[in-house]
Structure formats: structure tokens, C-alpha cells
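1. sequence and computational prediction follow.
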Amino acid sequence: MGKRVKTGYPGVYGTPHATRKHGIKPDLYIEITYRLDGKKKWEGLGWMSQGMTPLKASKILMDLKEAHRTGHGLRTVAAHRELAKEEAEERLEAEKVAAREATTFEEFWLNVYWPLQREKSARSIATEASLWKLWIAPQLADVALMKFTPFQLEKVKQVMLKAGKSPKTIKYAFGVISQIWSLAQRDGYVFTPFPGGQVRLPQQDNKRQRFLTPQEARLLLEYLAERSPLSHDMAVVSLFSGMRFGEIASLEWQDVDFPDGRILIRDPKNSQNRYAFITGEIAAVLRRHHSGQRSGLVFVSRTGGRIDRISKAYTRVVDELFNEGVTDPRLRVCFHTLRHTYASWLVQKGVDLYSVKELMGHSDFKMTTRYSHLAPEGLRKAAKVVEGSLGDGVSPKVGVVMRGPWPT
């Protein structure tokens, strides 16, 4: 850069670039000079090739001098720049807020929510995609998240009810919408609680009532052994431990403690780790799959990865054996029936409900009490414990000896 030169405007100078031209003349870097608090101050404004001119610089200098004279306004170019920067940042933030406030369910689903669902099982992904396409998107796709109301959620419910969808399916759809909302809250798109609590879900008793007798369980295992040995082995583990399909599919060898006879179930459905115990039946299955490895999945798919869904062979077998003509889902046999059977057998054999709760990993004792009706003899025996506490031959009216038979 060369030496500063006057521009013809008082207090405005230009420094020529050594090589760069602006038109036919050297490009000039424009500066102004003025006194601030009695001291001479220089401030650069920019190159002529970038739009700065001596005339613009002169007007800026006049504004600064007026601020100095009156005591109102910004007194330096640096202060103007800082203000402009802050205003630009505020505008940008306002634009971001406006864009977020205008974000629709569909935009959020496509750009934020859906890309994060890859870690879910293939079955869950397929179910959510179907619920979104068929029931959620038609009602909510164009609705801005910030303008979402319970009324719109009610519309989703009513459309699904009219189409004959079960309460369980409607609840699943609400669950997906709730997940979208939670993620939107996390990322600052919405700031209010999910309005689902203001919409009453249709109620239905979906608790499975069907469990297998020992004879039915033997028949099932015989068929599975012939058609799908892997399904047979996973069924045995569930039948004798109460483990869910997902827990069995995720089971790794480092969680199997052969010496102690226990299996650690990590990160189950209710998020509370628990232990299952290795019975003789389970031990036989594990031995067939164990070849000395200390890590990795116990049960693997044909490609060597995690099994992400119940085999079609299992479904075909239970349909053939137990589900023909059965329309009530609570009475149909599925893989979860094995877990239900395990709990039912425990209660029938006199195991107390607290122990059943711990073995099943129930988070709420109410889930366990559904099995209490299977132990009438156990309850009768428990009730008889207090019999005779008043002493032999003493009636409930203390001190009066009963004579003759008990009145009827």
C-alpha cells in the first residue's frame, strides 16, 4: 500500500493499492480522520472497489461530528459497525425463530425426526412409517408445530376410529406424535407440554388371557424343533425365563453366567436391568449354541447379525396349532404368549406374586396381580394359616365353647 492521499473531501483520505486497479486508477482504501475526546483518530471504511467512495465517507464523517456536537448517537465507526453487527444477528435470530414457528409436522418429520429413527428395529420403523403415511400425515402434515392443538389430535383419533382401528393402534399413533413433540421440544421448536393429555384415548382391555398348558407347550416345541430349530430354542428360553423376544434377540454371551446360573437382562423394556435364571431346559439350549465364545450375540440371524423379528415359521406353527378361528387378539397365541405362560405357571405352582413381579421385571405391581386368579388353592392355603388361632374348640365369640356341628 502506498501513502495516504487527500480525496478533496475534508477529513477523507485514500491509500492506493500497490497493484490493484479500480477502473483506470489505483484502487483506494478510504479512511476518515477526526478528533475524539481531544485526540486525533483514524478509522478505515473500505475499498472503492467494494463500494466505498469519498462522498459516502464524507457523509459518515459529518454524522460522527454531529454526534460529537450534540452528544446523541454513536461517535465512532467501530460503534456503528458493532451496532450493525448486533442488528444483523438479531435479524438472523428473528428469521430463525420465524422459520421454526412456521415449521410443519411434515418438515420436522422429514428433516429431523425420521433420520434419527434408524437405530430402532426394522419392525418398529415399518410400523411408524405406516402410521405416519396412513393416519398422521393426512391430518397433521401441513400443521405448524407451534399451532398444534388438542382438536387436531382429536381428529386423528376420530378418523382412525371411523376406519375401525383398534385402541392399541390409535395409542401407538399417539405415541409416535408424542415422540415427534418431545424431539421438537428438545430442539426448541415448541415449548409447551404435549397436548395428548387433553384427548381421551379409547379404552380396551388388551391384556393377553391365553397361556399354554404344559401339553400345549410340548406340542409347540415339537413342531418348532422340526420346522425351525432356532425358533424352538428362542421359545424355550422365553417359556422358562419369561424373557421378551427383544431381550432374547439382544442377549450376549458376556451376560450369561454359567457358574452362577444367571442371565443378566440389560436395558429391558422398563429400563430396569434384571436377572433370569438358567433352568435345565435353558442350559441345554445355551450349550447347543455355545462354542467357547465370551462375547457376541447368543442367537444370530443367517447373516450373522441380530434377529430383528419373530420368524414366519413360528407364526405359521402357532396359527396352525392354536389360532384357527380365533379373532380376539387377547386369545391368540403369539411369541409373547410364552412369557405370559411362564408367569402363569409360576403362580399355579404357588410362587408368590412379589417373586413373580421380580422375575418378570414388571415396573408396576398391578401388572403382576392379573395372575392372582390362577392361584385359588394357594390363596385358600394362605387364608387357612390363621385358622385355629383362638385355640381348639373356641368359637369366634371368645370364651364360648361350641357344642354340636357348625351351624349351616
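-> Now that the structure is in, tell me what you want to look at.

2. hey, let's count contacts and neighbours off CA atoms from now on
-> Noted.

3. I'd like to know how far residue 197 sits from residue 151.
-> With distances taken as C-alpha to C-alpha, to the nearest Å, residue 197 is found 12 Å from residue 151.

4. likewise for residue 113?
-> Relative to residue 151, residue 113 is positioned 23 Å away (C-alpha to C-alpha).

5. same check, this time on residue 237
-> Note on residue 237: its distance to residue 151, by C-alpha to C-alpha, is 46 Å.

6. the more surrounded of those two?
-> Neighbours per residue (other C-alpha atoms under 10 Å) separate residue 237 from residue 151, with residue 237 holding more: 24 against 12.

7. how about the more buried one: what's its closest non-neighbour residue?
-> Closest residue to residue 237 apart from its sequence neighbours, by C-alpha to C-alpha, 6 or more residues apart in numbering: residue 282 at 5.5 Å.

8. hang on, the one you found packs against residue 235?
-> No. When contacts are counted by C-alpha atoms under 8 Å, residue 282 is not listed as touching residue 235 (9.9 Å).

9. and here's the other structure:
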Amino acid sequence: MVDGKRIVEMLGWTSEGWTADMAATLLAELERNVKQGLRPQTLKEKRQMAAEAQAAAAQQAQLDALKDITFGELAERYAAWAKSTRISGHKMQRLLELHVLPRLHSMPAASITPQHLNELRSELEQTTPLRGRGKAEGRGLSAQTVLHCLKAVREVYNYARETPHPDFPERMLYSGKNPAVLSRRGHGVRLPRSDARRLRILNDAEISALLSYRGQNVVETSELHDMILISLDTGMRAGELVRLRTEDIDVDHGTIRIYSGSDAGITKGGRTRIVHAGHLFAESITMLRRRVGSPGLLFPGRGGAVRNTTAVSRAMAHICATLGLNADVTDDRNRIVWHTLRHTYATRMLEAGIDIYTLKELLGHSSVAVTERYLHLCDRAKRNAALARLTRGE
């Protein structure tokens, strides 16, 4: 009897193992619950509660399994997100696949400690690169590459700590501490020690040699000449240059719009900006006027596709080797590379009297502190003379 109503329910058959004693015991339990106001009070309710308990147990088992989620699973989810939302998503995915996942893929994310990552750092420092001079000379990965790998691990954990699990929106993919905290004071993961900054700038003779270079492939030599010219004149990075389109150029005003977001993002810092051609090399305006007549990429690769920046760097290395510009150079920081063109542009703009904040915007730096290093490279006498002329209004 429940609330004055007689309840009749079927328990089961003797062929299923039920007995009269079992029925009596169950009936007594339900009657006792009715008298005491407890649950369940009917067989239907008892079965429903059992099903709910079973579902809750299954869900709890799934939640408990989150504690054992592997770093590889987190990295896979992060890579899928990063490729569609971050400019550096493809680079991060490649670093993870090449250098991190082979070592951490099957480890539970919660079990990875700073010690594991310090061991990873040591291993990477001994890992021979897949290509380049490091491979030929049997050196380990550069300190900068090792640092990017550690940052990729940190990014995976940060993403997992802020992203709800698709099946359990109230739970994050990972709720523990981030073991990849980078530190210089002995706590957490120790940063690789290096000073890989390239402070090399070109003198007039070297600039003249680069612009006068003529290779066997006349067409490709002309392309490289124009790319070198505009890089010296605007300070654009190689990655920005190869994705530049003719529609981004206003020849009448000498302006070039460098956008972020298109083609997986063409600016390193994700900052759209405008640069001005013709200030250092007036002939670049003539070159741009000749090229903007055809729609598409300003410097297209094979089949009109975007050039590979690695190929551009190799081309510069070949030119420098042919001209002997890197002969007898033992420190990589003193080698002329494509980025040397950007350094040269920055120092020459300062020597021409431009202020540091305007140069920061032209270079697309996020902080003026990054731009200030060029003050130490420029010729102070030239800069002071230029500033004096500007003051006099000449």
C-alpha cells in the first residue's frame, strides 16, 4: 500500500531464480520504506533507481578515466584547434609530431613532471636535426628549436586546462598543474641557454654584391633580385614577402599592406600593418610598378603557388656562398641570411633619422623593446646627423 493505494507488481519467474523467500524479503523492504518515508517504495522505483545508479557509475568511470588521459590525446585535440585558430598552429603541430610526441605520447598527462620535461630538453639538445648545417655537422637541435618544443608542451596543457571535455562540459580536459612552466631560477623547466640573435648587418659593398648577383637561371635570378631589393627597402620578413599579392600594393603612394589572417596568417605577430617602399631604394618603386600589372602573388612560385620560405633561405645561402660573403665565418650569428636584410633595413632607417616608435610599427613588433636593439647596431654619427637635419627642417 502506497498513499492508500494498493500496488501489485511482477517480480519474476522461478525459472529466473526467484523464490518466495526472496519475494517476501523484497516486499518487507518496500513496506518498511513506505512506513519510514524512504526510497524506493515500489519495485518499479527500485529498478529505476538501480538503472540510474548504474548510469551514474558508468559516468563516474568515464570521469575517472579523464585522470588517465594521455599527453598524446591532449596534443591531438590541441593540434586540431591550433591549426584552425592560430597563426603558428601548423608549426606547433610539426614540433609536437617530430620531437615531443615520440617521447611523451603514451604518458598520462597527470604523471608528467618538470623533471620529465627537463629530461626531454636534454634529449632534444642531443637530437640531430633532420636537415641543414646542424645535420651535416652532427650537432643537436638549436636552443631556439628546443625552446619552441617546450613552449608547445606548455601550450597543450594551457589549452587542456581551459577547454571543457565534449562529453562533460562541466569538466576541463585536464585539471592538474601545468608541468611545463619555464623558469630561469631552477624551478620548473629550465630554459635552454643560448644567444642566437643575429646582429649582422650589410655594408654598401655587400648590398651592391647581392643586388648585382647574376645566376645561371636568368628568370629566377631576376625574381631573387627583386625580392632582395624590396626586403632591403621595407624590412618585410620572408614569410610575408612570399605571400604578398599585387592587390596589396598601392604604387602611386608607395604603400604595401601586409595582412594577417590570410594564407594561415602572413605576419609573424599577427599584426596587420602598412610599410612604405622607395625610402631607402627608390628603384623598388619602378620594380613594383612593373610587377603589379599581373594579378596574384607578387613573387609566385612554381605553378603560381606560394614559395616555400625554406627554399628562399637556401637560395640566399647559395648566393652568399657564390659571392663568398660568408667565407671564414665561424659563428652562425655572423652569417648573412635572409633575415639580415631586415636587420639592415632597420638600422638604415634609424640612421636616416626615423624615430624608434615609427620603426616599431613598420617592423610589426609587439614591443618597442624589441626594436630598441637596432639602436645599438646603427651608426650613431649618421643618426645624429640625420636628426640634426630634421631639427633644422632640411
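-> Now that the structure is in, tell me what you want to look at. Note that the structure is predicted; figures quoted are calculated from it, not measured.

10. now what about the TM-score between them?
-> Taking TM-score structural alignment, normalised by the length of the second structure as the basis, the two superposed chains have a TM-score of 0.72; 341 aligned residues with a C-alpha RMSD of 3.6 Å.

11. so for residue 282 and residue 235 of the first structure, which residue has more residues nearby?
-> residue 235 (27 against 19).

12. the more buried one and residue 221 of the first structure: what is the separation?
-> To residue 221 of the first structure, residue 235 of the first structure is 8 Å away according to C-alpha to C-alpha.

13. and for residue 299 of the first structure?
-> 17 Å.

14. before we move on, what about residue 150 of the first structure?
-> From residue 150 of the first structure to residue 221 of the first structure the distance is 48 Å (C-alpha to C-alpha).

15. kindly report the same for residue 177 of the first structure.
-> 40 Å.

16. wait, residue 142 of the second structure sits on residue 122?
-> No. With contact defined as C-alpha under 8 Å, residue 142 of the second structure does not reach residue 122; the gap is 11.7 Å.

17. ok, residue 299 and residue 221 of the first structure, which is more surrounded?
-> Shown here are residue 299 of the first structure and residue 221; by other C-alpha under 10 Å, residue 299 has more neighbours (23 against 20).

18. so the more buried one belongs to a helix, correct?
-> No. Assigned with DSSP: H, G, I helix; E, B strand; the rest coil, residue 299 of the first structure falls outside any helix and is coil.

19. separation between it and residue 120 of the first structure?
-> Using C-alpha to C-alpha, residue 299 of the first structure is found at 19 Å from residue 120 of the first structure.

20. and what of residue 20 of the first structure?
-> 59 Å.

21. neighbour-wise, which of these two wins?
-> More crowded of residue 20 of the first structure and residue 120, by other C-alpha under 10 Å: residue 20, with 14 against 11.

22. helix or strand: which one has that one?
-> Under the criterion of DSSP states H and E, residue 20 of the first structure resides in strand 12-22.

23. map residue 259 of the second structure across to the first structure for me.
-> Residue pairing (TM-score structural alignment): residue 259 of the second structure is matched to residue 266 of the first structure.

24. run through the residues that contact that match.
-> With contact taken as C-alpha atoms under 8 Å, 6 or more residues apart in numbering, residue 266 of the first structure is in contact with 247, 272, 273, 274.

25. residue in the second structure paired with residue 96 of the first structure?
-> Match for residue 96 of the first structure (TM-score structural alignment): residue 62.

26. any idea which element its match lies in?
-> Taking DSSP H and E as the definition, residue 62 of the second structure sits inside helix 43-66.

27. tell me which stretches of the stretch 201-350 of the first structure form helices.
-> Assigned by DSSP state H, counting those that start in this stretch, the helices in the stretch 201-350 of the first structure fall at 214-227, 229-239, 245-249, 280-289, 312-318, 336-348.

28. helices or strands next to the fifth one in the packing?
-> Okay, so that is helix 312-318 of the first structure. In terms of contacts (3 or more C-alpha pairs under 8 Å, 6 or more residues apart in numbering; DSSP states H and E), helix 312-318 of the first structure is packed against helix 214-227.

29. got the angle for the helix it packs on vs helix 229-239?
-> Interaxial angle of helix 214-227 of the first structure relative to helix 229-239 (axes from the mean of the first three to the mean of the last three C-alpha atoms, to 10 degrees): 150 degrees.

30. buried residues in helix 214-227 of the first structure, which are they?
-> Neighbour counts over helix 214-227 of the first structure (16 or more other C-alpha atoms under 10 Å) mark 217, 220, 221, 223, 224 as buried.

31. element containing the closest residue to residue 73 of the first structure other than its chain neighbours?
-> Excluding its sequence neighbours, the residue lying closest to residue 73 of the first structure (C-alpha to C-alpha, 6+ apart) is residue 67, at 5.2 Å. Using DSSP H and E, residue 67 of the first structure sits within helix 54-70.
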